[in-house]
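Undergrad: dropping the sequence and predicted coords here.
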Amino acid sequence: MLKRSIFLLLLLSSSFVSSQSLAEHQLVTASDTLKKHLFLKSIGTGYFPTKYFNFDLRYLIKFNQYEGIRTGIGGVTNNDFSEKYRINSYVVYGFRDNRFKYSIGGGMRLSENTNTWLNLAYTDDLQETGSTKYITDDRVFQFFEPRLLNIDLFHKHVTTALTLEHQISDHLLSKLDFAVSDIDPTYNYAYVLNGKNYSTFNLTAGILGFQWSPFSRFKETILGTQEVKSGFPKFSFQYTKSFHDVINGDFNFTKLDFRTIFEIGNENSHFAQIILVSGMAIGDTPLTHLYHAYPNNIRKEQILQRFSVAGLNSFETMYFNEFFSDKFFTFQLKYFIKPFQVTDRFKPQLVLITRYALGDMDNQDRHQGITFDTLNYGYTESGFELNKLLYGFGLSFTYRYGAYYLPDFSDNIAFKFTFNVSL
């Protein structure tokens, strides 16, 4: 009887230990799976996470026509360093202009419930002339930024910025930015105002931005509030006010910017993407802060000499620095055909594309040293992409027609690579 009791006790103990080991194994496996998911999520947003510091992959290496190869290092501290404070910085070097650029900043969280942060940053870097950055944009990371390769019109800026970011709700993000900048174009340019030529100038500006994603789904994770399902449409609005004679500001102007993105259909089948962008600058606005229409074509005589990589949302037949506007509107329609299943791994996809741009400019004669046209008559191009042919590479063909059709037929054609990779 005693032997039987001992045997049953050992059997129960063995079962308990086995169950406990299985539970521990499942817990470890679940933990490892979560860590891998968060690691891939960080890489997908452009960060390589370490214990206290997440390295920013955007600064590793890039190329453009002014800097040549641009390489460096940067990043931001994470929650293991502090949940209330953060430090972010980067330093890069351009091998063609032989110059270091850098930024150093930090932030303090004012409220955890609304994810409210107060940030301060000092930056000495370059920015593309005529480009508009929405301060509320979610972080967008690409392993390869095709349009960047051909940009040559930059201005230097030394900027001190104080930013307040506040999550009004999961669906509505707001940011308020106050910045003082010294602007120095890297090209021959002067803005003429009241008989004075400004080849360099100071700007003091406030920016208020909102991003509204009413149909997206969000979830709290270790990385913070994350969008787990994109819903459309999405809306971005931005108001900019530059102040004359405030902290040595040279110009008084106002900018209004708006963007909306629609997607209709199923990404696994046929679907359409529509992007509408508009902007208006009112007042004394230098070329650095006006608008181009996302051009992505270089000035070479032959089609194959212009062969490069197509951008994601750029005008492929529009030449760099060809058009600038102080008010503009662009429309882009992409229709994605269901991928052709040639094999289980080879599934090329055809995308039909049409783009349209309209713009105008007051007081064009104020901008000296650079020649450009406006978009008064409407710019049109159409074409197609055949993507995912080999390792994310594909081909695109675009044709320019309408009011800005060029006399030489070949100058209206853009034939390029495409490159699309996502994690």
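TA: Right, received. Where do you want to start? Residues are numbered from 1 along each chain as shown.
Undergrad: going forward, measure contacts and count neighbours with C-alpha atoms only.
TA: OK.
Undergrad: quick check, central residue of this protein?
TA: Centroid check for the chain by Cα atoms, centre = their mean gives Val140 as the closest residue, at 4.5 Å.
Undergrad: any idea how far Gln142 is from the residue nearest to that one when sequence neighbours are not counted?
TA: With sequence-adjacent residues excluded and distances taken as Cα to Cα, 6 or more residues apart in numbering, Val140 is closest to Thr45, at 6.7 Å. Note on Thr45: its distance to Gln142, by Cα to Cα, to the nearest Å, is 8 Å.
Undergrad: let me know the secondary structure of Phe7.
TA: helix (DSSP: H, G, I helix; E, B strand; the rest coil).
Undergrad: contacting residues for Asn197?
TA: Listed by Cα atoms under 8 Å, 6 or more residues apart in numbering, the contact set of Asn197 reads Ala190, Tyr191.
Undergrad: how far away is it from Asp326?
TA: Taking Cα to Cα, one finds Asn197 at 19 Å from Asp326.
Undergrad: and if you look at Gly392?
TA: 37 Å.
Undergrad: higher neighbour count, those two?
TA: Asp326 (25 against 13; other Cα atoms under 10 Å).
Undergrad: what are the ranges of the strands in the stretch 51-200 of the chain?
TA: Using DSSP state E, counting those that start in this stretch, the strands of the stretch 51-200 of the chain run over 53-56, 61-64, 68-77, 85-94, 99-111, 116-128, 154-169, 172-185, 190-193, 196-198.
Undergrad: quick one: contacts of the first one?
TA: Strand 53-56 is touched from outside by Gly46, Tyr47, Phe48, Pro49, Ile73, Gly74, Gly75, Val76, Thr77, Asn78, Phe81, with contacts defined as Cα under 8 Å, 6+ apart.
Undergrad: nearest to Gln26, out of these: which one, please.
TA: Pro49 (24.7 Å; Cα to Cα).
Undergrad: quick check: closest non-adjacent residue to Ile69.
TA: Phe63 (4.5 Å).
Undergrad: let me fix that: Phe346
TA: Leu389 (7.4 Å).
Undergrad: over to Arg147?
TA: Closest to Arg147 by Cα to Cα, 6+ apart is Gly311, at 5.1 Å.
Undergrad: and here's the other structure:
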Amino acid sequence: MHIKLSHIFKISLLAILFNTNLSLAQQKDSTSVEKDSIRKANFLNRLGNGFFPTKFLDIDLRYLVKFNQYEGFRTGLGGQTSEDFSNKYRLNGYVVYGFVDKQIKYSLGGGFRVAPKTNTWINLSYTDDLQETGSTQFILDKRFFQLFEPRLLNIDLFHKHITTKVSVEHEITPKLLTEVQLATSNINPTYGYNFIVNNKNYHAFEVSTSKIALQYNPFDVYKTTEDKTTLEKEGFPRFTFQYTKSYKSVLGSNFNFSKVDFRTIHKVTYKNNSHTLLTLTGGIAEGETPLTHLYHAYPNNIRKETIMQRFSVAGLNSFETMYFNEFFSDKFSTFIVKHYFKPFNISQRFKPQLVLTSRYAVGNMRNKSRHQNITFNTLNHGYTESGFEINKLLFGFGLSATYRYGAYHLPKVEDNVALKFTFNITL
């Protein structure tokens, strides 16, 4: 058969064009799949941080439904503008309603970025809400989010606060974050508390404070793409430091006091897919510090007669056998060890995990008599509890058992035991 060279050339050219188009189509499909994968990962990451993202507004899931002993059910809506709205300005806020106290609480705020390279923001906010007494917050823990926060269910000791604050966030490096905050607050405890200073009795009071916070994560691994730096791998140990100073007579402030707070978290990972998590937390308050700004040790046990009446949900880093409002300190330290064994590979979907826990707290309180109309103990002799968890038995729920022993062991054995649900879910 005689085939002309021109025909061979045409057939070869068509084959090259076909293969080129096929290759381009495959690249386009690959790029599309990669973009979809990035979008999905971004969506899950924002959801895991407590936001349901929309085009211009990220809905804050923390404010949808909560429950505590003072407000009962607390429900509302919150959110902040997304980067699609603006990468230079942001607005945020929330409004909630408590069905038992029948009060509306809210916050309004915003910020503007002054230096994109160091992610430096100046923020302003006004808040009228409640805060748990004795709960020191690290201001750099902005996006600590739990789908379900078990400790909130049983908290009954709150103080109202109306707070105006201005802050500056700045990244010295991606591994070293800082924030400076100035705030003035009107504090009004919801319980019959009085604070005596210089023979003067205070129930409601004003505080004006400055805070500086540092978060240092030296072993984090970051990836930079298209001038954007993202966290690729979380490293340990991690360190957080915060200093607070209250100024008397500044903007009507009633007290002089200072606080130093510190936390370090370390994770040791083993080859058999198990790991140990260690958390050390400490704080010292000096000066005329009211109970609202002192420390508890994150208790999570309610005062009921029997073990089953006290049955509730365990927290992540709370003391499960310590009763609410049992201890307060002006200096304290806690050390928590949790060892996570390799999950039991029972089936594709059923992989429960055994966790051993041990917690220790020590503290002190000077000038205890200043705090009137409230009864509490101190942690001078050291508080210890140990137990275990079996997590992810059904729909993220598991079971835990904890026993209180040592210096603060109670006379009735059953009062030292806490049986609870656990809840763990990963997005």
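TA: Now that the structure is in, tell me what you want to look at. What you see is a predicted model; the values in this text were computed from it and never measured.
Undergrad: show me what the residue nearest to Phe346 of the first structure aligns to in the second structure.
TA: Aligning on TM-score structural alignment places Leu389 of the first structure opposite Leu393 in the second structure.
Undergrad: host element of its match?
TA: strand 383-394 (DSSP states H and E).
Undergrad: return the set of buried residues in the helix or strand following that strand.
TA: Using DSSP H and E, the helix or strand that follows strand 383-394 of the second structure in sequence is strand 397-405. Buried residues in strand 397-405 of the second structure, defined by neighbour count with 16 or more other Cα atoms under 10 Å: Phe397, Gly398, Leu399, Ser400, Ala401, Thr402, Tyr403, Arg404, Tyr405.
Undergrad: equivalent range in the first structure for stretch 373-380 of the second structure?
TA: Using TM-score structural alignment, stretch 373-380 of the second structure pairs with 369-376 in the first structure.
Undergrad: give me the residues contacting the matching stretch.
TA: 188-190, 321-325, 328, 357-361.
Undergrad: buried only: go through the residues you listed for me.
TA: Buried, going by 16+ other Cα under 10 Å: 189-190, 321-325, 328, 357-361, out of the contacts of stretch 369-376 of the first structure.
Undergrad: would you mind giving these as JSON lines with distance to Lys338 of the first structure added?
TA: Shown next, in JSON lines, are those (distance: Cα to Cα, whole Å):
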{"residue": "Tyr189", "distance to Lys338 of the first structure": "48"}
{"residue": "Ala190", "distance to Lys338 of the first structure": "50"}
{"residue": "Asn321", "distance to Lys338 of the first structure": "36"}
{"residue": "Glu322", "distance to Lys338 of the first structure": "35"}
{"residue": "Phe323", "distance to Lys338 of the first structure": "35"}
{"residue": "Phe324", "distance to Lys338 of the first structure": "36"}
{"residue": "Ser325", "distance to Lys338 of the first structure": "37"}
{"residue": "Phe328", "distance to Lys338 of the first structure": "33"}
{"residue": "Ala357", "distance to Lys338 of the first structure": "28"}
{"residue": "Leu358", "distance to Lys338 of the first structure": "31"}
{"residue": "Gly359", "distance to Lys338 of the first structure": "34"}
{"residue": "Asp360", "distance to Lys338 of the first structure": "38"}
{"residue": "Met361", "distance to Lys338 of the first structure": "41"}
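Undergrad: and these, which two are the farthest apart?
TA: Maximum distance among these (Cα to Cα): 26.4 Å, for Ala190 and Ala357.
Undergrad: isn't there a strand covering Asp415 of the second structure?
TA: No - counting by three-state DSSP, Asp415 of the second structure is located in no strand; its state is helix.
Undergrad: what does it align to in the first structure?
TA: Per TM-score structural alignment, Asp415 of the second structure is aligned with Asp411.
Undergrad: wait, its match touches Gln305, no?
TA: No - look at Asp411 of the first structure against Gln305 with Cα atoms under 8 Å: they stay out of range, at 11.3 Å.
Undergrad: looking at these two, which is more packed in?
TA: Asp411 (20 against 10).
Undergrad: tally of neighbours for Leu147 of the second structure?
TA: 16.
Undergrad: which residue lines up with it in the first structure?
TA: Checking TM-score structural alignment: Leu147 of the second structure goes with Phe143.
Undergrad: tell me how far that match lies from Gly392 of the first structure.
TA: Relative to Gly392 of the first structure, and taking Cα to Cα, Phe143 of the first structure is found at 11 Å.
Undergrad: shared neighbours of the two, which are they?
TA: The contact sets of Phe143 of the first structure and Gly392 overlap at Val421 (Cα under 8 Å, 6+ apart).
Undergrad: please name the nearest non-neighbouring residue to Ser269 of the first structure.
TA: According to Cα to Cα, 6+ apart, the nearest residue to Ser269 of the first structure is Lys338 (4.5 Å).
Undergrad: strands of the stretch 251-400 of the second structure, start to end?
TA: 257-269, 275-287, 299-301, 312-313, 319-323, 331-340, 353-364, 371-372, 383-394, 397-405.
Undergrad: JSON lines please, covering the ones you listed and showing distance to Lys245 of the second structure.
TA: Formatted as JSON lines, the strands of the stretch 251-400 of the second structure follow (distance: least, Cα to Cα, whole Å):
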{"stretch": "strand 257-269", "distance to Lys245 of the second structure": "4"}
{"stretch": "strand 275-287", "distance to Lys245 of the second structure": "10"}
{"stretch": "strand 299-301", "distance to Lys245 of the second structure": "26"}
{"stretch": "strand 312-313", "distance to Lys245 of the second structure": "35"}
{"stretch": "strand 319-323", "distance to Lys245 of the second structure": "28"}
{"stretch": "strand 331-340", "distance to Lys245 of the second structure": "16"}
{"stretch": "strand 353-364", "distance to Lys245 of the second structure": "20"}
{"stretch": "strand 371-372", "distance to Lys245 of the second structure": "20"}
{"stretch": "strand 383-394", "distance to Lys245 of the second structure": "29"}
{"stretch": "strand 397-405", "distance to Lys245 of the second structure": "35"}
